[in-house]
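S.K.: sequence unavailable; structure follows:
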């Protein structure tokens, strides 16, 4: 089937959805899939999702520029000089590297399944609800006693493994990694902050890898032009930056239960639309 051309309204709306939802534990890929199906009657596509994520990852790079620069510099200093290795920034560099390997491998191996079967709305709606429960349990049982200065290799590996679950729309990258951090005893702010840093290499690589497919998509779904992709990505960047600033302030004084409730409501709403035939699963 020939892909349908995406309109400018669709590109702007979906870019805004990407920017607003990427960093919240509610799954941006699920929201792009749901919004594009419910309001536009088609799927924006996994490639559109991955490419517009470059905008939100650029927002992370800008917001955490000082942290990233400090970590990279410390990592290179530590590589060159053993006496420079006893710092959090040096270790943080290795934590991000080690934690990124699992999603890189699994994302490459299962890339076709991720772009097709995993985008079924029955699966997405169910996972919104299931992982809302996981987040709620993490919020409830997590001791939240360890700040980011106490981050360990084990924390990084566990959160990196959890990040792999985000390959399936509906799970949420930030939701999975933050929950894993809470289960490990990290404070909410520490888990969210490391979650941001952890997402940078994986999401950037995914977006760059998907560029050819996004500009020349094949099969079903909405087809965005090059200019629409650029504008949607810019919109995602601006709103993504605002979303980062808001979320970091929010988690300092509020629990994740707000997002749990939202996920459950959206999940059951989509299940209702599917059950009544208002929207199609694929």
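M.R.: Received it, and whenever you're ready, just let me know what you need. Model, not experiment: these values are computed from the prediction.
S.K.: C-alpha only now, for contacts and for neighbours.
M.R.: Will do.
S.K.: ranges for the strands of this structure?
M.R.: For the chain, the strands defined by DSSP state E occupy 4-5, 222-223.
S.K.: what's the closest of those to residue 21?
M.R.: Judged by Cα to Cα, the one of those that comes nearest to residue 21 is strand 222-223, at 20.1 Å.
S.K.: comparison target, given below:
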């Protein structure tokens, strides 16, 4: 393993990333990599490592190379069909759990579920809940369903839907949550860093970044039970706009939570009873 790690670092990969790729390739834990330091890679694994190193040096995110990322203390499978889970989105989970406190057997809806991090985390934190998870992408839904099976979230119903379009008319929810595409089409970040490799339709509405937020806010009152909540993640500079959309849709008790960097990140409001 020492030789393989040396080859990876000599190519320009940081030591930690080299160890992570080796662990992924071999299935060895960090301790096993140390105790088996003199073990040589097979030719096939050496070739596979070289391919992973090349992809990483080209900028491909580690989450896609490893096929997983931790979120809210759980490991989720991720592929290039879904966004990479980010710690800032945990703010939305915390906001949702706070609003559900004291409410038994809540009905929840996560729209644009992607890998399922919001729907599944809420389902596992609140096993008494009935959770719906929708996405317009069949590939994303397949990843979310696989994560549900892996994590044992049996109280989640998956549905392919373009926002509210495929939801049964009679269904009402106590809380709707979404991390929709909110990056403006002209934002230079779309061609920088990890975003270059993530699904563009999950990042941007191909407009001003507020299009999907408008659709979600405007449609939520017809899908919420009296006193139900809507929570949406948004860009660091979209808090004021998000609060305005919620107010225009008739929501009260509107507030915005800040992420780990102190940026406005998740806004929500309550439907009047």
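M.R.: Yep, it's here. Quantities reported herein were computed from a predicted structural model and do not represent experimental measurements.
S.K.: give me the TM-score for this pair.
M.R.: Superposed pair, TM-score by TM-score structural alignment, normalised by the length of the second structure: 0.26. Supporting alignment: 122 aligned residues with a Cα RMSD of 6.2 Å.
S.K.: just to revisit the earlier point, single out the most deeply packed of the strands of the first structure.
M.R.: Sort the strands of the first structure by mean neighbour count, taking mean count of other Cα atoms under 10 Å, and strand 222-223 sits at the top with a mean of 25.
S.K.: so what does that strand touch, helix or strand wise?
M.R.: Here strand 222-223 of the first structure touches strand 4-5, going by 3 or more Cα pairs under 8 Å, 6 or more residues apart in numbering; DSSP states H and E.
S.K.: switch the cut-off to 10 Å
M.R.: Packing partners of strand 222-223 of the first structure (3 or more Cα pairs under 10 Å, 6 or more residues apart in numbering; DSSP states H and E): strand 4-5, helix 8-21, helix 46-63, helix 188-215.
S.K.: which residues in the stretch 51-200 of the second structure form helices?
M.R.: 62-66, 90-100, 117-125, 138-151, 200-203 (DSSP state H, counting those that start in this stretch).
S.K.: ok and the third one relative to helix 90-100, angle-wise?
M.R.: In terms of direction (axes from the mean of the first three to the mean of the last three Cα atoms, to 10 degrees), helix 117-125 of the second structure departs from helix 90-100 by 40 degrees.
S.K.: contact partners for the closest residue to residue 70 of the first structure other than its chain neighbours?
M.R.: Leaving aside its chain neighbours, residue 70 of the first structure sits nearest to residue 89 (6.8 Å; criterion: Cα to Cα, 6 or more residues apart in numbering). Residue 89 of the first structure makes contacts with 67, 68, 69, 70, 71, 72, 73, 74, 75, 78, 95, 149, as judged by Cα atoms under 10 Å, 6 or more residues apart in numbering.
S.K.: just the closest of the residues you listed to residue 244 of the first structure, please.
M.R.: If you rank the contacts of residue 89 of the first structure by distance to residue 244 of the first structure using Cα to Cα, residue 67 comes first, at 14.4 Å.
S.K.: contacting residues for the closest one?
M.R.: By Cα under 10 Å, 6+ apart, the neighbours of residue 67 of the first structure are 61, 73, 89, 197.
S.K.: gap between residue 147 of the second structure and residue 269 of the second structure?
M.R.: Distance from residue 147 of the second structure to residue 269 of the second structure, counting by Cα to Cα, to the nearest Å: 29 Å.
S.K.: now do residue 32 of the second structure
M.R.: Taken as Cα to Cα, the span from residue 32 of the second structure to residue 269 of the second structure is 49 Å.
S.K.: which of the two has more neighbours?
M.R.: residue 269 (23 against 13; other Cα atoms under 10 Å).
S.K.: that one belongs to a strand?
M.R.: Yes. Counting by DSSP: H, G, I helix; E, B strand; the rest coil, residue 269 of the second structure is part of a strand.
S.K.: mind listing what it touches?
M.R.: Here residue 269 of the second structure is in contact with 217, 227-232, 243, 246-247, 249-256 (Cα under 10 Å, 6+ apart).
S.K.: filter those down to just the buried residues.
M.R.: 217, 227-232, 243, 246-247, 249, 251-252, 254-256 (16 or more other Cα atoms under 10 Å).
S.K.: show me the contacts of residue 89 of the first structure that map onto helices.
M.R.: 67, 68, 69, 70, 71, 72, 73, 74, 75, 78, 95 (DSSP state H).
S.K.: ok, back up a step: any idea which of the helices and strands packed on strand 222-223 of the first structure gets closest to residue 107 of the first structure?
M.R.: helix 188-215 (8.3 Å).
S.K.: so which elements touch the closest one?
M.R.: helix 46-63, helix 88-109, helix 153-163, helix 173-183, strand 222-223, helix 226-253.
S.K.: what's the spacing between residue 242 of the second structure and residue 50 of the second structure?
M.R.: Taking Cα to Cα, one finds residue 242 of the second structure at 45 Å from residue 50 of the second structure.
S.K.: more neighbours, these two?
M.R.: Neighbour count, other Cα under 10 Å: between residue 242 of the second structure and residue 50, residue 242 has more, with 26 against 16.
S.K.: quick check: the more buried one touching residue 251?
M.R.: No. With contact defined as Cα atoms under 10 Å, residue 242 of the second structure does not reach residue 251; the gap is 11.4 Å.
S.K.: need the overlap of contacts for the two.
M.R.: 217, 268.
S.K.: run the chain-centre distance for stretch 178-185 of the first structure.
M.R.: 16 Å (Cα atoms, centre = their mean, to the nearest Å).
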